[in-house]
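> okay, sequence plus prediction incoming.
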Amino acid sequence: MKDFLKRQFLLIRKDISDYLGGKIDLNKFIGNLEAVSEIIQDKKWKEVVFPIILGLEQINAGSIEFGDFLTEHDEILIRESMRALDIEVERFLQQIPDS
């Protein structure tokens, strides 16, 4: 189970990298994050990630409404969310015992 959880958190990290590298769009990132968060099944994780997902969903909805256009402000908020998410991923990874 420990290795399974680690893989899920590493998938989130990969998706952060893929989004920032332009390999996936924000909508795909959010969908992946929601799916992996459901798999993780940890109440504390959900409490941490829910506000991040909500913020990203609001940005995504606005961009879809205006033809998939992200403002500079949107981009800043997304990068801040990705940074916060990566910090939380690291924190949760550190809590998983090695063996």
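It's in. Numbers count the residues shown, from 1 in each chain.

> rest of the way, CA atoms for contacts and neighbours
OK.

> grab the nearest non-local neighbour of the most centrally placed residue in the chain.
Nearest to the geometric centre of the chain sits residue 33, at 4.8 Å (C-alpha atoms, centre = their mean). Nearest residue to residue 33 in three dimensions, chain neighbours excluded: residue 12, at 6.5 Å (C-alpha to C-alpha, 6 or more residues apart in numbering).

> from residue 53, how far off is the residue nearest to the centre of the chain?
8 Å (C-alpha to C-alpha, to the nearest Å).

> ditto for residue 73
Applying C-alpha to C-alpha to residue 73 and residue 53 gives a distance of 17 Å.

> which one's more surrounded, these two?
residue 53 (19 against 10; other C-alpha atoms under 10 Å).

> quick check, the more buried one in contact with residue 32.
No. Using C-alpha atoms under 8 Å, residue 53 makes no contact with residue 32, being 10.7 Å away.

> what about versus this one:
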Amino acid sequence: MEEFLQRQLDLLNSFICEYKDGILPLNLFIQRMEGIVAAVDSAEFRDSTFPILLSMEQINADAIDNSRKLTDSEKDIINKSMVELEQLGDAASRNRAFFKSQATRQ
């Protein structure tokens, strides 16, 4: 299980880098992050990432719905969200109990 969790954290960091480098579009980044959250199956991880990803999703949806690029203020919010996700990944790396799933606690 330890290897699996490390792989998810490595993917999280990889996706953040790919987004920052312009390789990964925001929509695909969000989808991949949602995949990591589902794979990890941890209430703490899900609850911690939910508000971050929701904010990103709302910005992304508005841009897509209005066929426009992100504004500078939206880019700032997304960049802050990326920092929050990086910090969350770092915290999770230091504290693996963060990843305990509901199934393992029962």
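Received, thanks. Being a predicted model, the structure only gives us computed values, none of them experimental.

> care to give me the TM-score?
Put the two chains on top of each other and the TM-score (TM-score structural alignment, normalised by the length of structure 1) is 0.94; 97 aligned residues with a C-alpha RMSD of 1.1 Å.

> roughly how far does the residue nearest to the centre of structure 1 sit from residue 27 of structure 1?
10 Å.

> chain center to whichever strand or helix holds residue 3 of structure 1, what's the gap?
Assessed by DSSP states H and E, residue 3 of structure 1 sits inside helix 2-20. In terms of C-alpha atoms, centre = their mean, to the nearest Å, the centre of helix 2-20 of structure 1 is found 9 Å from the chain centre.

> please apply the same query to stretch 61-69 of structure 2.
20 Å.

> contacts for it, please.
Stretch 61-69 of structure 2 is contacted by residues residue 70 when judged by C-alpha atoms under 8 Å, 6 or more residues apart in numbering.

> which residue in structure 1 aligns with residue 94 of structure 2?
When structure 1 is aligned by TM-score structural alignment, the residue opposite residue 94 of structure 2 is residue 94.

> buried sites along the helix or strand harbouring that match?
For residue 94 of structure 1, the host element (DSSP H and E) is helix 72-95. Neighbour counts over helix 72-95 of structure 1 (16 or more other C-alpha atoms under 10 Å) mark 74, 78, 81-82, 85-86, 88-89, 93 as buried.

> equivalent analysis for stretch 39-50 of structure 2, please.
The neighbour-count check on stretch 39-50 of structure 2 (16+ other C-alpha under 10 Å) flags 40, 42-46, 49 as buried.

> what of stretch 50-69 of structure 1?
Neighbour-count burial for stretch 50-69 of structure 1 [16+ other C-alpha under 10 Å]: 52-53, 56-57, 59-60, 62-63.

> same check, this time on stretch 8-16 of structure 2
8-9, 12-13, 15-16.
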